[in-house]
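Visitor: Pasting a predicted model and its sequence here:
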Amino acid sequence: MNKGKGFSIQSFRQQPKVDQAAALQLWNTLHKAIDEIYNQNASILSYEELYRNAYNLVLHKHYELLYDGVKNDIRDHLTVSLIEIIEAKNESILAAIVHAWLFHTVAFNMMKDILMYMDRSYSVPRKKAPVYTLALQLFREVIIYHPSVRERLRSTILQEIAFERQGRVIDRPMIKSILAMFVDLNVDGVNVYEEEFEKFFLEETRNHYKVESLAFLSENTCPDYVIKAETRLGEEVARVRNYLSHTTEFKLKQVAEHELISVHAKALLELENTGFNCMLRDNKLPDLQRIYNLFARVPACMEMLRDAMFRFIKQAGLDIVASQETNKEPVVFVRSILELKSKFDTIIATSFRNEKAVLKKLNDAFEGFINVGNHCAAHLASYVDELLRGGIQGSTEVEVEDKLEKVIVIFKFLSDKDIFESYYKTLLCKRLLGGKSVSDEIEKQMIAKFKAECGYQFTTKLEGMFLDMGISKSAQEEFRNSAVFARTAIPLDVHVLTTGYWPLLPPPACLLPAPLQQSTTLFTAFYLEKNSGRKLTWLTHLGSVDIKANFKGGKKDLNVSLYQVCILLLFNEQETLGLEAIRAATEIPEMEFKRHLLSLCTPKLKILRKHSKGKGIEADDQFSFNEEFTSKFKRIKVPLISPKEVSGSDGTAGNNGDGTSGGGEGGLGESIPAAVEEERRHHVEAAIVRIMKARKTLSHNELVMETTRQLAMRFTPNPQFIKRRVESLIEREYLKRDLEDARVYQYLA
């Protein structure tokens, strides 16, 4: 360090004070500078000097002089621009205001830089508006809020937008500049954009679309209106993108969607010949997609559309259910429902984006009409019967799978699946015992689908029927290979069925002819010897026999029922027999007796000759073997007349002996079969006991809810039905009521 040099401390030199005269001189310099800025001569100014002058005025507490002076200068220059704007014509007022705005904002920014120290040391601490904010407030007050400008400016902007909606070309950059100016003027809590433009614009938009939409809809079709509405909504979104503030977008969409969609939603759905319902009816997929996309903008309207679709589908389904034509043909009935389902699956996938809420409405609609009465359960069972008897003959594996899967589609909608099971079981019984099934593998494939849908309990009896058929085949082969078989007068083909699996009720026994009696006795002895502890009951009403009959025209092979064999063999001993003699000799149950006897006397197959005229049978009727019978066929199957024909002939009703009404398949319908009703009692009681055993104590409502939930896969029990079963269980001391609350049940171990 050089010791010859050192630091010296000088005394503090105070800044000279700025008195009032000096302050006025400094302000005058600033005032002239502001004028030069407005005269666009800012390049000749020294910003450092101007900043120092403003600094000194503030430092020596002449800030009010400076602040008020700047405020007055800005106001004066704005007033000059105001005069030019007022004098401008309407078509030029927007350009004049934009020019003034751009001109003054340049000046505002320059002044803000010069007066930065005043803002920091005076304006902010004293809670006064900074220079730039003050300038914006003055611009708003002097120009925008001036009575001669305010209304003209607003109406001109709205008129330009109206012109654009009419298809005319407007100066979008100009509109954008004006609206951006409004946004910039949103200072000190005042929303100029909203108060001076947006609320008027939204009201104008509302009125415009209210008039336009009503006029357009009254003169055009629904699809045309939807296209128009889509176009208009797209234009409004583009308008936001082109010049409106982004804050307007949501409000604008609400207004436009309300007037274009919500107001006319009901009319669009119900419009005659072209509305939504007509689109559904005529399968107009592109139009449906457009109206869906339009309504999807408004949640409330979307719900209206879903409800309209629900009502349409349900009504279409009810029409199918009520149709006399489809009800006569179960196959036509089910195919009609499948076609309806396929149609709306396509509509929802193609036009409604597979929306879950729409799919739920579809399912609700199908459940609504499919469960009106028992028509669908009965007809679906008959449809499956037709498929498995030969309706899928020649189909590929893929086609078979598709047809079976369509059965499950309708099956899922059934609320009372146990009724379907009852009908299905009866028809399966007839297919298996009559050898009419096209394939055991396909039968089991169908049952596997039911099992996957409803669980193993649903198909236990169906699977048991197939198990019986397999065991019967083995037993039959064993019998044929035994020494006993050689002693039978008539060869037998016997199916041994388990009582609990098959929907069959044993009728009263009839008197079999001696050869048949001998053969059945031998089989019974043989079977019971192999299977001790079992009991065999012969279901004679289901048996069939092949016999040879000698007519004058030659021998014929007749396939007849077992009851008919009992009748025909009597005529080997006597040529003519009376009704009572035949009845006494066979002891066939009354209804079956008349049915089988009349079937042998029909005009087409008159194997027996009834001596009296008329369709009915009288007590004194006489019958004889018709040797004159002729037929071009060697083998003849004698069909049974329907129980209705027997009932119609003598006024009695009958039973088929298999637990179903004598009305046959055509009579399947409204009432719940007695066997199903009885089974429901057992299911409900079993469910109640299971629940109460696990829970010990439960209120009535909770028990009803839990029981309904557990049984939902089979059927939906009525709360009153559950209540009756609870009362029955209380009487049998499975449950008891709580002593303090009668609506609470307790389980008795």
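Guide: Sure, I can see it. Numbers count the residues shown, from 1 in each chain.
Visitor: alpha carbons only for contacts and neighbour counts from here, please
Guide: Will do.
Visitor: Apart from its neighbours in sequence, what residue is nearest P508?
Guide: Among residues not flanking P508 along the chain, P589 sits closest, at 6.5 Å (C-alpha to C-alpha, 6 or more residues apart in numbering).
Visitor: and here's the other structure:
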Amino acid sequence: MANTSKTGGYTVVDEGLASSRPNKTPRLDADSDPGSASRSRDLVKGKPVEKDGPLTVQIQDFVAQALDGLCDNSLARLKFCLRVILTRESRDILPTTYEGVFNDCRVVVCAGAKGAALYDVLVMELDRSCCNLRNELGKAVEDQDSIDWLNRFVQVCAWFEGQVMLIRALLAYLDRAHVLKTPGHLNIHELAFTSFRRHVLDYMNIIDLIQAGVRDWLSWERNEGTENPRRVYIRDLVTHLVNHGAYSVIFERFLEHAAQRVAEERERALIVFQPTTVSVVERTARRGLLEGRLDWLASGAIVPLMKARAADQLNTAYSEFAAVEGLNILCREFKIYVQNDVANIIKDTEHEGTMVERLLEFKVFCEGALQTAFVDPQTKQPNREFSYALTDAFAYGFKVRRNKPAELIAKHLDRLMRRGQRDMSDPEFDQLLDSVLGLYRYTDDKDVFRSFYHRALARRLLLERSASDDFEKAMVKKLKEKYDPEFGMGDHMFNDLALSRDLLYEHRARLPEGSPQRNLSVMVLQRSHWPFASRKKDVDLPLWMQSALAAYVEFYKSKHQGRKLDWDHSIGTATLKSRFASATKDLTVSLYQAVVLLLFDESVELGYKQILEATRMDEGELKRTLQSLACANKRVLRKQPVGKDVNETDVFYFNSEFTDPRAKVHINSIQAKETPEESTRTQSHIDSDRKHYLDAAIVRILKAKKELTYEQLKTQTIEAVKSHFMPEVSVIKMRIAGLVEQEYLRRGEDDMNRYIYVA
């Protein structure tokens, strides 16, 4: 059989496979269209083509050959362009425009798939350029003093960084289409800066020249007692060293140099002086090297060393500062760095989802540094001032954003309790939970954490999503005993569930064998112990479901006189046995989903308004329920018209063609997850509770004191509620004004700034 493809009304056939008969006749009669004359004159193997026969085409790989040649030319041109761009004061000019370089890169990387070859060329040219720059700097010192040489170094750095920016723009396709898809490859910026550091900044002669320039500048200013006009070189130098991640190297070498010089002085003193004099010589040498430079060294060393997680170098810095009684300066810079880093993590709304993990990682490093780097040599214990500084820095860092850190810590714990310990041992998992609770200590918004944790705990228990009841109970006990007594509500939740199970077993025991009501599962919860508000509107259940619930109500009231049961179906679940064309499957769904699906037992298709009328569900709930059934990955319903959103004009059908490899299929429901709207509602409830809490605290304080000035009342109110949350002063002022209007308080007649309790 011929391999064919259709084009322009004729069948194009690979030569040698064509049959004598055409597979398709022309769309038009012969010579009736303008192109027919030219087609009839076409030749194949020197012979005219028959008008009613197939068109035979011989295909040769001209395109591939031409593309290879084009790519090779573009790659060669790019290599020359990179050589010109990365050569300082080059006399050559680019053979093409910047747009031409950009297009050549696109041809090589995208069309020719030769990104690896271009990447190798770039590596080679960067290494060549950096070696030339190092040689240039080495020769420049011969005709310049050390401070002027720093200016030459700054100029070289600025030129190189500018050229790297240009190359990144011109070779954008290399970064996007090759580097991102190649594990282990550095992007252009990282590749260039790595090469510069390896070939320039890691060379001892360059580091010595930088240190000599800085040292001579310092000596000049101290000896002259005035500002050196070339001080700007030092500022620019620091900027470029930070850009290249080499700032710490200079200060590390300075500290190493100081330690080495002190050791040399000690060694000489041991030979020529009495032992009592050795310590004096050592102390004097260290002071001569470090005094007057401590602020500079502390601010310069802490930031890069903390960023690099360099605990050993931090210990060296600690030892040197301790020897000259400068630990307070080092501790101050340590606290500033930790506070700023914590604040930056918390303010990073773009990466909010990993906030807790990043805070934990940083806290683990800081606590490890306390144990290894900032250790008192006499007691062998972490320096207490550094420990206090770490605690204060985290607490201040948390203050930059109200409420959100507490909410995210609670949600992180929720994920851990759902996931469980997996391959961790019990002690390891318990330690992980403790580390998260360690962050909870730093937040002022204890009530926010409690509210979100309480809601998450309730969902885990009611939906049976918790990995371990034992860990749940242990966590509630820990929170109650170590952090907040109000977590005792968790005990009541566990008690409610235990009593509910006992009642359910007793109810089922009274039912006859085989009764469908034995499948009913009910949890009776005391509303005061659970964080769910009563629902003003709920779904209409099928009659047989209502009958089962009525039987349970009758049983419950026979056990407990005078109690009322309110049903909440929003977090209920059901298992439906559903027959599809391929097989019968058990669908695990929410109760709302079950009510909707059961409607299709009697109807082939239902419109949105019909479903709404039959269920009388809240419209928002109904749309989310239909969306989960007809628009998600597991579509047991079909929707017309097809789309991701549910509209009032949509029509729904049971999807008899639904397939799934599992016999038991879980259909995710939006109701089982906390939506942003629910999070907002929770926050609104917290704000409302805070107002009542403040009102109660203000009245209680004034009832005891009878009268207070505004400042006294404000201070005592903050003190009374700070274990739950830190109120804003403006809110306190507003609550006081509200209580005056309600005549719980009154202002003093002679002093309007004094408040008096109204009995």
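Guide: Ah, there it is. Just so you know, these numbers come straight off a predicted model, no measurement behind them.
Visitor: count of neighbours near K6 of the second structure?
Guide: 11 (other C-alpha atoms under 10 Å).
Visitor: what helix or strand is it on?
Guide: Per DSSP states H and E, K6 of the second structure falls inside strand 4-7.
Visitor: once the structures are aligned, where does that strand end up in the first structure?
Guide: Mapped onto the first structure using TM-score structural alignment, strand 4-7 of the second structure covers no residues at all.
Visitor: which residues touch that strand?
Guide: Contacts of strand 4-7 of the second structure with the rest of the structure, by C-alpha atoms under 8 Å, 6 or more residues apart in numbering, involve 11-14.
Visitor: what separates the alignment partner in the first structure of T625 of the second structure from R165 of the first structure, distance-wise?
Guide: Taking TM-score structural alignment, T625 of the second structure has H596 as its aligned residue in the first structure. As judged by C-alpha to C-alpha, to the nearest Å, H596 of the first structure and R165 of the first structure stand 85 Å apart.
Visitor: Just the helices from the stretch 401-550 of the second structure, written as ranges.
Guide: Per DSSP state H, counting those that start in this stretch, the stretch 401-550 of the second structure carries helices over the ranges 404-419, 426-440, 446-462, 469-482, 489-510, 543-559.
Visitor: possible to save the ones you listed as a markdown table with distance to S319 of the second structure and mean neighbour count?
Guide: As requested, these are arranged in a markdown table below (distance: least, C-alpha to C-alpha, whole Å; neighbours: other C-alpha atoms under 10 Å):
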| stretch | distance to S319 of the second structure | mean neighbour count |
| --- | --- | --- |
| helix 404-419 | 36 | 20 |
| helix 426-440 | 29 | 15 |
| helix 446-462 | 39 | 21 |
| helix 469-482 | 37 | 15 |
| helix 489-510 | 49 | 15 |
| helix 543-559 | 73 | 13 |
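Visitor: Indicate which one of those is closest to L305 of the second structure.
Guide: Nearest to L305 of the second structure among the helices of the stretch 401-550 of the second structure is helix 426-440 (23.5 Å), distances taken as C-alpha to C-alpha.
Visitor: How far does the closest one sit from its chain's centre?
Guide: 20 Å (C-alpha atoms, centre = their mean, to the nearest Å).
Visitor: The first structure: matching residues for that helix?
Guide: Going by TM-score structural alignment: helix 426-440 of the second structure matches residues 397-411.
Visitor: Show me the contact partners of the matching stretch.
Guide: 338, 380, 384, 392, 417, 446, 449-450.
Visitor: Report the two of those residues separated the most.
Guide: Farthest pair in the contacts of stretch 397-411 of the first structure, by C-alpha to C-alpha: I392 and K417, 23.8 Å.
Visitor: circling back to that earlier point, hmm, the match of T625 of the second structure is touching S642, no?
Guide: No - with contacts counted by C-alpha atoms under 8 Å, H596 of the first structure stays clear of S642, the gap being 9.9 Å.
Visitor: These two: who's more crowded?
Guide: H596 (25 against 14).
Visitor: how far away is the more buried one from V638 of the first structure?
Guide: Counting by C-alpha to C-alpha, the gap from H596 of the first structure to V638 of the first structure is 10 Å.
Visitor: Likewise for I730 of the first structure?
Guide: 54 Å.
Visitor: Please point out which parts of stretch 263-283 of the first structure sit buried.
Guide: 265-266, 268-269, 271, 274-280 (16 or more other C-alpha atoms under 10 Å).
Visitor: Kind regards, and thank you for your time.
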